[in-house]
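1. predicted coordinates and the sequence they were generated for:
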Amino acid sequence: MLDAPAHHESGVRRSAKVRRSALLWPAVVLFVGLLTVGVVVGLLRQAVQEAEQARFEALVRGVEARISRQVDAHLSLIYSVAGFVATMPQPVTRASYASFIRQLDVADRFQGVQGIGFARRLEGPTLDEAERTYRAIHGPEFKVWPRVGQPEAFPIVLLEPMDHRNQVALGYDMYTEPTRREAMARARNSLVPALSGIVELVQEIDADKQPGFLIYLPVYAEGASLDDLEARREALMGFAYAPFRARNFFEAAVRDLAPRVSIRVYDGTVAPERLLFSSARSGNPEDADAAFTAVRPLEVAGRTWIVEHRTAPGYSSQSSGGFLLVPVAGLGVMLVLALSFLTYQQALARTAAERQARAMRQADREKTLLLQEMKHRIKNAIARVQAVARQTVREAEDLQDFTARFEARLASMSATHDLLTRTRWEGAELEDLLRSELSAVQHEGSSSLHGPSVFLTGREVMALALTVHELATNCVKYGSLSHPGGRLDVRWSVEPHGSQDCIAIEWRETGRSPILPGERIGFGSRLIEATIVRELNGSFHRDFCHGGVICRIRFPREAEAPAKAL
C-alpha cells in the first residue's frame, strides 16, 4: 500500500531543496554584485573625497595668498610713507602729508587699514617743546600722552585719514604700551617691518570694538650709519606704521570666499585669548559640520599667525562630485538585481526540467507499486471470497439459502472495503466499523456502543469485519435482537499486555431465554476462529448465561498502527 504522508513529506523536502537550489546562485550573484557595487562606490567616494580635499587645500592656499597680498600691499604703503617722511624737511606738515596720502588713493586701494601714520622719536626733556611745535601743526589740543616720565617717546604726529577715530590717536605715545613697544624695538633692531601682537587700538572709541594689530617700519636719518644697534638707535627718526582693526582687515582680504570657507586667526598659539579674528559668528553651527579643516602657520612681518580653515555651508553646494555617488550606486544596484533575476530564471528553468524528470521517474515507480498493491489486494479479496463461498456451500440447505448467505457476506466485505477506501486503506476507527456492520440489523434503542477511539489497521479491519458480521447476523436470527425487548451492548478498551497493547471487545446480548452451549456452532464459529485466532493471533470466548450470551474478543494491537487519517 502506498505511504501517502511519507510520499507527501518527501515531495515537500524535494520542493524545498529545489527552491534552495534555485535561490543559491542568484543569491551568490546578488551578494557578489552588491559587494562589487559597494567597492566601486567606496572607491568613487574616496576619489571624490580626495578631489574635494585637494580643492579645499587649493582654497586654503588661496586664503593664505590673499592675506599675504593684503599684508604686502600695506607694507608697500608703509614703505612709501617711510620714504616720504625721511626725505621731507622736519617737522612734516599735516597738509603736505595729507596731500601725499591722497595721491596714494589709500581709501580705495588699501582696504582694511584704519590709517597710515608716523610716530616721531622725541627725547624726554624735549617733550614740552615738541608739543608746542606740533600744536602749531595740529592745533592747540595736541599733546603727548600718556606722560610717565619716559626717557624717550614715540607720539603719533601724522595720521591719515583724519577721521573721528584717528583724531583721538594723535599724540599717543605707543612706546608706553608693552605689546607695541616690543614690536617697535624689534623693527628698530632688525631694520625690517615688525608686526605687533593683539592690542586694542586707541581708535576703539565706541561699542563696536575689535581686536587690533600694528605694523611698524623704522625710519632713519638719511645717510646715517646703521652698522650696529647703538648706531641704529641714534639714527632712528621714528616709525612709519599702520594700525589695523582685525575684522575689517581680514574681511577685506577674504570677503568673496566667505560662503565657502570660514577662518579663525590666532596670534602665535591656538587659544581663546589669542583669537585675532573669526569669520564665523559665535554659536554658528557651521563649525561643527565642517567637511574639511586645516590649520596652517602664516609668517607675517616677523610674527606667526595660526590660521584655522574650515569649510562653510556654501562649500558643499559648489561641489558636484558627491552627487555622482547616488546615481552610480542606484544604477549598479539595478544592474545587479537584473542579473540576479536572470540567474534566478535560468535556475528555475533548469530545476523545473530536473523536477519534471524526477516526477516522471516517481510516477513510473508509483505506477509499478500501485499495480503490485492492486495485484496483492485482488488476490487477497479473491482468496477471502473463495473461502467464504466454500464455507457457505457447506452449511447452505439449498441454492436459495446459499445465495442469501453469500450475498450478505459479500455485502459486508463490500462495506468494509468502502470504509477502508475513505482512508486509502490505512485503516478505520473501531466504532465506525461496528456502526457500519450493525446499521442494517439494529433498531432504535436496541443497541449501544461504548469505548475509546481505537484506530485499526487495514488487516485488522478486514478480519474483524467478518467476525462482527457473523455475530450480528446470529444476533438478529437467533440472539437478543430476534425478539422484541432484546438488547445488544458492545464495549471495547485498550489494555496493556507486556510490551504490546491488546484490544478487548465485549459483545453482550440480553433479553431472551438462555442458549445452551453448542446450539449455534457452525460456519460463523469456524469463521471467527479463522479470523480472530489465526489471522489476528487473538482469542475468542463465548459465555452463555441466563437471558443472553457474552462474547469476548481479544487480540494484540499491531505495533506500527498508523495514525488516523484526516
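-> Right, received. Where do you want to start?
2. alpha carbons only for contacts and neighbour counts from here, please
-> Noted.
3. helices along the protein, start to end?
-> In the chain, the helices defined using DSSP state H lie at 4-87, 94-104, 106-109, 127-138, 164-167, 178-190, 229-235, 246-254, 313-317, 325-395, 399-421, 430-438, 458-477, 523-528.
4. let's bring in a second one:
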Amino acid sequence: MGLLATAGAMMGFWLVMERRDHERFLQEVGQAETTISNRMETYVAVLRATSALFASSEAVTRAEFAAFVVRLNLRGRYAGIRSIGFSARVASDQVGRLEAEMRGDGVEGFHIWPQDRRDEFNSVIYLEPLDDQNRVAIGFDMSVDPVRRNAMERARDTGEPAASGKVRLVREADGRDQAGFLIYMPVYQGSAIPTTVEERRDLLSGHAYAAFQADELFERILWGARPNLALEVHDGEPGKGALMHRSSDWSVGGTPRYGTERPLAVAGRVWTVSYAASAGLEAASGRGLVWIVGIGGLLATSLLSAAAVGQSRARADAERASRAERLRARELETINGVGIEVSAQLDLDRLVQSITDAATQVSGAQIGAFLYNVLDERGESYTLHALSGEKAGAFANLSMPRNTAVFGPTFRGEGAVRSDDITRDARYGHNAPHHGVPRGHPAVRSYLGVPVVSRSGETLGGLLLGHGEAGVFTAAAERLVVGLAAQAAVAVDNARLFGAALREAEQRKLLLDELNHRVKNTLAAVQSIARETSRSSPTPATFLASFEGRLLALSNTHDLITRGNWKNAPLMELARAELAPHGHDRALIAGPDVWLPPQDAVALGMAFHELATNAAKHGALSVPGGRVRIGWRVVSVDGGSHLRVEWEEFGGPPVAPPERHGFGTRLLRGVLASQLDGVVSLDFAPEGVRCVVEFPLRDGKAV
C-alpha cells in the first residue's frame, strides 16, 4: 500500500508538472509570436515612412536619402533591418538618361545591370548604409529575379507592403549561402495612392524596400526573449516552403518534448514558424520534485515496513514479553500516524509538532523539543519550533541552547548524542553563566539529541529529548528517533517546496495582471491619439504622417519606461530623445535628475513631441539659427514637491497666436493638464513660443 500510494503521488505530481511545463511552453510561444509580429509591423511602418519621403517630394537626392536613413538610426532603433533602398522604374529608352544623371550625382561607373533587352527596368539607385557590400547592388535590376519580381508586382498592384520569398541578397558578395528576404512598398507619382490597378501600374515610379538577413533578423528580434524555445521559420508550409532561419539550439535529429507550428502573416506573405522546447525548458522544469515525493514516500514506506517487521517479531515473542509487545505496538502506532501525516500534510507547524510528540512518546522521554536552526551573526541562534511534554510557555523566559560541547554535534549534523546521565558527561557544565541546566529548567539526566538533516546536507535543527531519571534512553529508542528525524527532514523539505510553488503561482498571477493593465493603458493612449489626430488632419497623408510621428514619440517614451522596468523613466533622456531628430546643437537641455512614473512620462513625452513638431514647422527649429531651451526644477508648493518644466524658443521667426487650435494645443492645455493633475501655460510671444508645465511629483523621484 505504501508503494502504491507513493506511485500514485509521483504520477499525480508528474502530471501537474507536465501540464505546468506545457503551459509555460505555450506562454513563451505566444510571447515570441507577439514579439516577432510587433517588430515586423514596426519595420513595415519604417518602410511606409520611406515611401512617404519619395511620394511627398518631386525629387529626392542621394544625399537627402542618406540623411533620412541616418536619422532613422537603423542599428539603434530598428535592429534587424540590414539596409533600406529605392529602386526606380525606368523605361528602356530612359536608361541612358538615368545612368548619366547618377554618374553626375557622384556615383562613378553607374550602370543598370543585367543589360538584357526588356521594356522597362527596376534599378536600385539608392541604398543605405552604403558600405562595400551594399555598393555592389547599386544599379541592379531586381525585377530579373522571379521571386523579387513577384513581390514587387504585388506591392505595385495593391498599394500595400509586400514581402518576397526566400532570396540570396545581392549584396552578400562573400559567397556565403545566407537566406534573406525583402519587403517592398510602392511609390506612385503624386501624393495619393491610385484607386485602380491600371492607374497604379501606369503611375508607379518605383519601390522603397528593406532587405533582411533572416538569421540576423530573428536573433535581434528574439534577443533574450526565448530562453526555453528553439524555432524554425519557413516561407510557406514546412517541408514544402523554404527554410529561412533555424535557431542554433534547434535539434535536427531528436524529437522535442513540446512543439507547435504557428502561421505568421508578414506584409501579404504567410510564414510558418515551428517552435520546439529547448534544453532551457527541461532545466527549469519542476519534474525533479517528483523524485523528492518518491524518495519521501519510499522512506516512509521503508519505515513502515521496518515497523511491520518489528511488530511481527514482537508478536512472536508476545508470550515472553507482553509488556514489550504493548510498548512496541504503541511505538508502531505512533510511527504509522507520523508516516501518514508526513505523506499527506504540508502544514510545517503541524508536521513538526506531530514528529516531536512521536519522538517524545516512543523514546519514553518526559520532555521533547524541536529546535529550528536559525543562525545569527555569531552562528549560534536556535528557535524553539515545537515542544512536547511541557506547557507551551515553559521555556518562554529561558535562553535557547547554544552551540556548546553537548549541543554542538547535533546542531552541526554530526550525529546523535545519547547519554545515560548527562550531568556526569565530560562535556557538561563548562559554559557560563549557568554551567549546566539553567534555573527554572526541568531536571534532566537522561539525554538524547538527534540532528534533523535535509537531503541537501543542510542541518535544519535537532530533536532534543530529556528525562529526570538516568538510563532511560536505549539504543532502540535512539534508532526510532533517528528515523523520525529523517521524516522531519522530509516534512520540512516538502513544506518548503510547497510554499515556493504557491509563491511562484502568486507571482505569475501578479505579473499577468500587471501586463493586462499596461496593455489596456497603451491601447487607450493609441485610441486617443488616433481620434484627436483625425480631427485635425485634412487628408489621409497628413493623418498618416502625424499619427506615425506621435506613435513614434509614444514608442520612444515606452522604450525608456521599459528600461526602467515600468517603474520610472529619466526626464533628461526623455527630453533628449524627442529633440534628437532636430540635432543636439539646436536644443539646450538642463535640469536636475528626475525620474517620472510611467503615466507622467508618457504624457510629458507626447507634449515634447508636439512642441518640437510645431517648432520645426513654424517656430525656432524652422530656421538655421533658431534654438530651443528646455529646463526644469523641483519647487515646493503647499508642503509638497512639484516639478516645473519650461519650454522656450528663441532665434526663430516672429510668432503670432494661431487662428485655430489643433491636436497639439488641445493636448497641452487639456489632456496634459488633466493627466498630470497640474497647470499648463502656453504663450505665443513674438520672440518665441513659451510653455510652462507644473505638476506634483507622485511616484517619481528627484536627486
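-> Structure received. Predicted model, so just to flag it, every value in this text is computed and none were measured.
5. TM-score for the pair, please.
-> Put the two chains on top of each other and the TM-score (TM-score structural alignment, normalised by the length of structure 1) is 0.54; 322 aligned residues with a Cα RMSD of 2.3 Å.
6. for residue 299 of structure 1, which of the helices of structure 1 is the nearest?
-> Closest to residue 299 of structure 1 of the helices of structure 1 is helix 4-87 (Cα to Cα; 8.8 Å).
7. hmm, residue 218 and residue 180 of structure 2 touching each other?
-> No. With contact defined as Cα atoms under 8 Å, residue 180 of structure 2 does not reach residue 218; the gap is 11.2 Å.
8. could you give the number of residues near the aligned partner of residue 4 of structure 2 in structure 1?
-> When structure 1 is aligned by TM-score structural alignment, residue 4 of structure 2 is paired with residue 35. Residues within reach of residue 35 of structure 1, counting by other Cα atoms under 10 Å, total 13.
9. residues in contact with residue 297 of structure 1?
-> By Cα atoms under 8 Å, 6 or more residues apart in numbering, the contact list for residue 297 of structure 1 reads 304-307.
10. cool, and residue 201 of structure 2?
-> 156-157.
11. what residue of structure 1 matches up with it?
-> Residue correspondence to structure 1 (TM-score structural alignment): residue 201 of structure 2 is matched to residue 233.
12. measure that match to residue 184 of structure 1 for me?
-> Relative to residue 184 of structure 1, residue 233 of structure 1 is positioned 11 Å away (Cα to Cα, to the nearest Å).
13. likewise for residue 393 of structure 1?
-> Noted for residue 393 of structure 1: a distance of 148 Å to residue 184 of structure 1, by Cα to Cα.
14. cool, residue 76 of structure 1 as well?
-> Distance of residue 76 of structure 1 to residue 184 of structure 1, given as Cα to Cα: 18 Å.
15. residue 291 of structure 2 maps to what in structure 1?
-> By TM-score structural alignment, residue 291 of structure 2 lines up with residue 326.
16. what's the local residue count around that match?
-> Neighbour count of residue 326 of structure 1, defined by other Cα under 10 Å: 11.
17. just to revisit the earlier point, which of the contacts of residue 297 of structure 1 also appear as contacts in structure 2?
-> Cross-checking the contacts of residue 297 of structure 1 against structure 2 gives 304-307 as conserved contacts, using both residues aligned by TM-score structural alignment, their matches' Cα atoms under 8 Å.
18. burial measure for residue 449 of structure 1, as a count.
-> Other residues lying near residue 449 of structure 1 total 13 when counted by other Cα under 10 Å.
19. can you count the residues close to the residue lying closest to residue 682 of structure 2 once chain neighbours are set aside?
-> Excluding its sequence neighbours, the residue lying closest to residue 682 of structure 2 (Cα to Cα, 6 or more residues apart in numbering) is residue 691, at 4.5 Å. By the measure other Cα under 10 Å, the count of residues near residue 691 of structure 2 is 18.
20. is residue 691 of structure 2 in a helix, a strand, or coil?
-> For residue 691 of structure 2, the secondary structure call by DSSP: H, G, I helix; E, B strand; the rest coil comes out as strand.
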